[in-house]
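> One predicted model, sequence on top.
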Amino acid sequence: MRKSFLLAGGLFLLVVLWLVSGQFGDHDFVDSSVDILGGTAVDEIMTVRGRTITRQPYVSEVVISGRTEAVRSVAIKSQTDGRVDAVLVEKGEFVRKGDVICQLATDDREASLAEARALEAQRELEYRAAQELLDKGHRSKTQAAAARAQLDAARALVARREVELSYAALRAPFDGIIDDRPAEVGDYLQKGHVCAEIIDTDPYLVVGEVSERQVGKIRIGSEGTARLVDGTQVNGWVRYIAQSARADTRTFRIELEVPNPDGTLRDGVTAEIRIPVEKTQAFLLSRASLVLSDDGEVGVRVVENGRVRFYPVHILGDSNNGIWVDGVPEDATLITVGQEFVSEGQAVRVDLEG
């Protein structure tokens, strides 16, 4: 029995000694962990990815919101009264200059012309006879002059009747598309009534309004491009810049003339006009490279002498390949991956791309 107590006491003592030794061992481990965190982990330098950037040729552009517009649109109006005898074209048809669009009834116009021509022939004979008598001394100069005046009046009457007859045929003033044709066979057109509306399809215009800050950069004859809302791109040249601004917007109208030989352009389509105005040097960067500083400035982070530095940038323009900026030193090491996780003055290690 006594041996059992002694054995139990010995075991208890061994357990106490083991626990005490384990507690001190744990303190040694925590201390070493603190040392590691206070030393190697905190002082470890972050690695970022970057690349060296250099300036490239850049052409700054004036970008204008605009629309397509026909260079000419004319309402073909009747110059005389008359009933529509025939309509020779439909809406949407292409016509050539001089083609008849609407034909009015000639009524008595042809008879009036024939009558005028007969009178002209009579006056011609009378004038010749008067001239012969004048040469023989049987007529005075006054009588011969009167005969000549009557002949001239007859000729003028023929010309007037010919014009009146020509008014019965309403013709296209230029090549184009018939955009509307309100007149129908049997309609009675009075002088000034519209037979049809025609649009000149080649060339075409892309028009827009440019601000007073930018209008001075554009010149007549400057080349430009326009991208339509459907993705079509057309090239042309600036043919007109307004001399006075619109009173309500203080903007100036410009017109870009573009070829349209196949007639695919339509009036009123939304477009974006780009006109190159100045050649310079700039950096082409990915949009993801831009960051905001603590003060809200847009810029980029670069590495100089192993430390992060922030540079605010001036955005010049954008393209399909990135964004054009200036304000960064030449041959700077731009941070391309990790720029959001570093701060000004922080020491970093750079893994250069490529």
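Sure, I can see it.
> CA only for contacts and neighbour counts going forward, please
OK.
> where exactly do the helices run in the stretch 51-200 of the chain?
For the stretch 51-200 of the chain, helices defined by DSSP state H, counting those that start in this stretch occupy the ranges 109-136, 141-166.
> Who are the contact partners of the residue nearest to A116 when sequence neighbours are not counted?
In space, and not counting its chain neighbours, A116 is closest to V158: 5.1 Å by Cα to Cα, 6 or more residues apart in numbering. Going by Cα atoms under 8 Å, 6 or more residues apart in numbering, V158 touches 113, 116-117, 120.
> now the residues you listed in CSV, with distance to S78 and neighbour count?
Shown next, in CSV, are the contacts of V158 (distance: Cα to Cα, whole Å; neighbours: other Cα atoms under 10 Å):
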residue, distance to S78, neighbour count
L113, 20, 20
A116, 23, 21
R117, 25, 19
E120, 28, 21
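> try this one side by side with the last:
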Amino acid sequence: MRLIPLVTAIAVSAGLYFLVLQREDLFAFARGEAAAEAAQTDTGTPAEEAEAAPAAEKRVGVVVKRSEARPLDSAVILRGQTQAARQVEVRAETTSTVLSEPLRKGTQVKAGDLLCELDPGTRLAAHQEAQARLLEARARTPEAEAKLEEANARLKEATINLTAAEKLSQEGYASETRLAAARAAERTAVAGIAAAQGGLETSRAGIESALALVASTSKEIDRLRITAPFDGLLESDTAEIGSLMQPGSLCATVIQLDTIKVVGFVPETEVNRVHLGALAGAELANGARVQGEVTFVSRSADPTTRTFEVEITVDNPDLKIRDGQTADIVISAEGTKAHLLPQSALTLNNDGRLGVRIVREDQTAGFVLVSLLRDTAEGVWVSGLPEKADVIVVGQDFVTEGVPVAPTYQEAMQ
């Protein structure tokens, strides 16, 4: 009765031995492979097998795609939106109440059209007073000029009398009193000229002051009429009648849409391919297509996205294009060659720089820096690789520079 457990223990021990220590031979036996056949296929010596086995074990299996550079179309593709060529919030510059009936948003206006008319109040009276002061100041000027001429004449007369008195006094025909009186008269004439000149300058200053006051009151009256600065559409109602307007109060918002801009942001990897004057097209969200040309390329990158603003000017005579519509932008540019790879093939090196792992001619892994040109549904287009390259698409994160690899080509698997 004790023989059966002993036999069972021996059978279990033998099974564990073959399963653990002779697993390969056991699997070969299960597949029906003979040991003799395995020996016939092995042509190397035992020493060579011992050297080859560790080398084969060290190679990392990877999946490789044979990639060849292909021409990438010459367009730079962006995503952006439409923007009005001009948009202005027209605001009041003075304080008063609105007298005019409001214009409703959507109204077409021309440059100079009245948007808001304000109550003049006492401004007209102030303007008339300023004009009266100007007339009064101008009337005083001839009188001041006449006084100056009279003073000049008196000085001339006094100078002649003084000269005569000095000659007579030298010859003994005039007394010292007469000479002193002549000198006093000459000084009085000089003082009269100074007074007349002061009066003339005062008169002229009064004219300048009156002119400034007239200009100020005239400008204040002009501010009572708030007009459209250019041809466009009202984006908001104008101020309601009776509304109190103060400096900075909004009268209306005017936008110009007969010429419209399509604004997008180009990545720094492609900004040098976009030039002023380049032809461009855009497809709006509603399916409409428009054409124009690049009129602005920013020289300063957005600090957050590191992209550069690009503006395309498009004619919009029928006003079908609205402000703020989403647009897919295509800008013509010089073509280039690139590789189309799966996005998963991209990886980073130890410095955090973008690139891909490739298989070199000596069957070792290498790293090549690449630049991302375009992201599509089929994959990513990159530049920086040679014309032909064996790119590791599976297992690239498990190898580093110089590691031996055992490549399996994707084309063969398919």
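Sure thing, it's come through. None of the values given here were measured: they were computed from a predicted structure.
> that older thread, of all the contacts of V158 of structure 1, which comes closest to R239 of structure 1?
Minimum distance to R239 of structure 1 across the contacts of V158 of structure 1 is 46.1 Å, recorded for L113 (Cα to Cα).
> which one in structure 2 is aligned with the closest one?
Alignment note: L113 of structure 1 maps to H127 in structure 2; criterion TM-score structural alignment.
> what does Y167 of structure 1 give?
Residue pairing (TM-score structural alignment): Y167 of structure 1 is matched to R223 of structure 2.
> ok, R72 of structure 1 touching E197?
No: the pair R72 of structure 1 and E197 does not pass the contact test of Cα atoms under 8 Å, sitting 10.5 Å apart.
> The two: who's more crowded?
Legend: neighbour count by other Cα atoms under 10 Å for R72 of structure 1 and E197, higher for E197 (19 against 15).
> The more buried one reaches I178, doesn't it?
Yes: using Cα under 8 Å, E197 of structure 1 is in contact with I178, at 5.8 Å.
> What range does whichever helix or strand A11 of structure 2 is part of cover in structure 1?
In this structure, A11 of structure 2 sits in helix 3-20 according to DSSP states H and E. With TM-score structural alignment applied, helix 3-20 of structure 2 matches no range in structure 1.
> same check, this time on stretch 48-65 of structure 2
So stretch 48-65 of structure 2 sits over no part of structure 1, by TM-score structural alignment.
> list the buried ones in that stretch?
Neighbour-count burial for stretch 48-65 of structure 2 flags 59-65 (criterion: 16 or more other Cα atoms under 10 Å).
> do stretch 83-96 of structure 1 as well
83-87, 89, 94-95.
> Over to stretch 67-80 of structure 1?
Neighbour-count burial for stretch 67-80 of structure 1 flags 67-71, 73, 75-80 (criterion: 16+ other Cα under 10 Å).
> picking that back up, from the contacts of V158 of structure 1, pick the one nearest G137 of structure 1.
E120 (25.5 Å).
> How many residues are close by the nearest residue to that closest one once chain neighbours are set aside?
Of all residues beyond its chain neighbours, the one nearest E120 of structure 1 is A154 (4.7 Å), with distances taken as Cα to Cα, 6+ apart. The number of residues packed around A154 of structure 1, counting by other Cα under 10 Å, is 21.
> Could you verify my assumption that A154 of structure 1 touches E126?
No: counting by Cα under 8 Å, A154 of structure 1 sits too far from E126 to count as a contact (11.7 Å).
> wait, is P386 of structure 2 part of a helix?
No: per DSSP: H, G, I helix; E, B strand; the rest coil, P386 of structure 2 lies outside any helix segment and is coil.
> where's it relative to R273 of structure 2, distance?
21 Å (Cα to Cα, to the nearest Å).
> got it, and E57 of structure 2?
Relative to R273 of structure 2, and taking Cα to Cα, E57 of structure 2 is found at 48 Å.
> circling back to that earlier point, could the helices of the stretch 51-200 of structure 1 be laid out in JSON lines, adding distance to S222 of structure 1?
Converted to JSON lines, the helices of the stretch 51-200 of structure 1 look like this (distance: least, Cα to Cα, whole Å):
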{"stretch": "helix 109-136", "distance to S222 of structure 1": "53"}
{"stretch": "helix 141-166", "distance to S222 of structure 1": "44"}
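> closest to L189 of structure 1 out of those helices?
So among the helices of the stretch 51-200 of structure 1, helix 141-166 is nearest, using Cα to Cα, at 14.7 Å.
> Direction-wise, compare that closest one with helix 109-136 and give the angle.
Put simply, helix 141-166 of structure 1 runs at 160 degrees to helix 109-136, going by axes from the mean of the first three to the mean of the last three Cα atoms, to 10 degrees.
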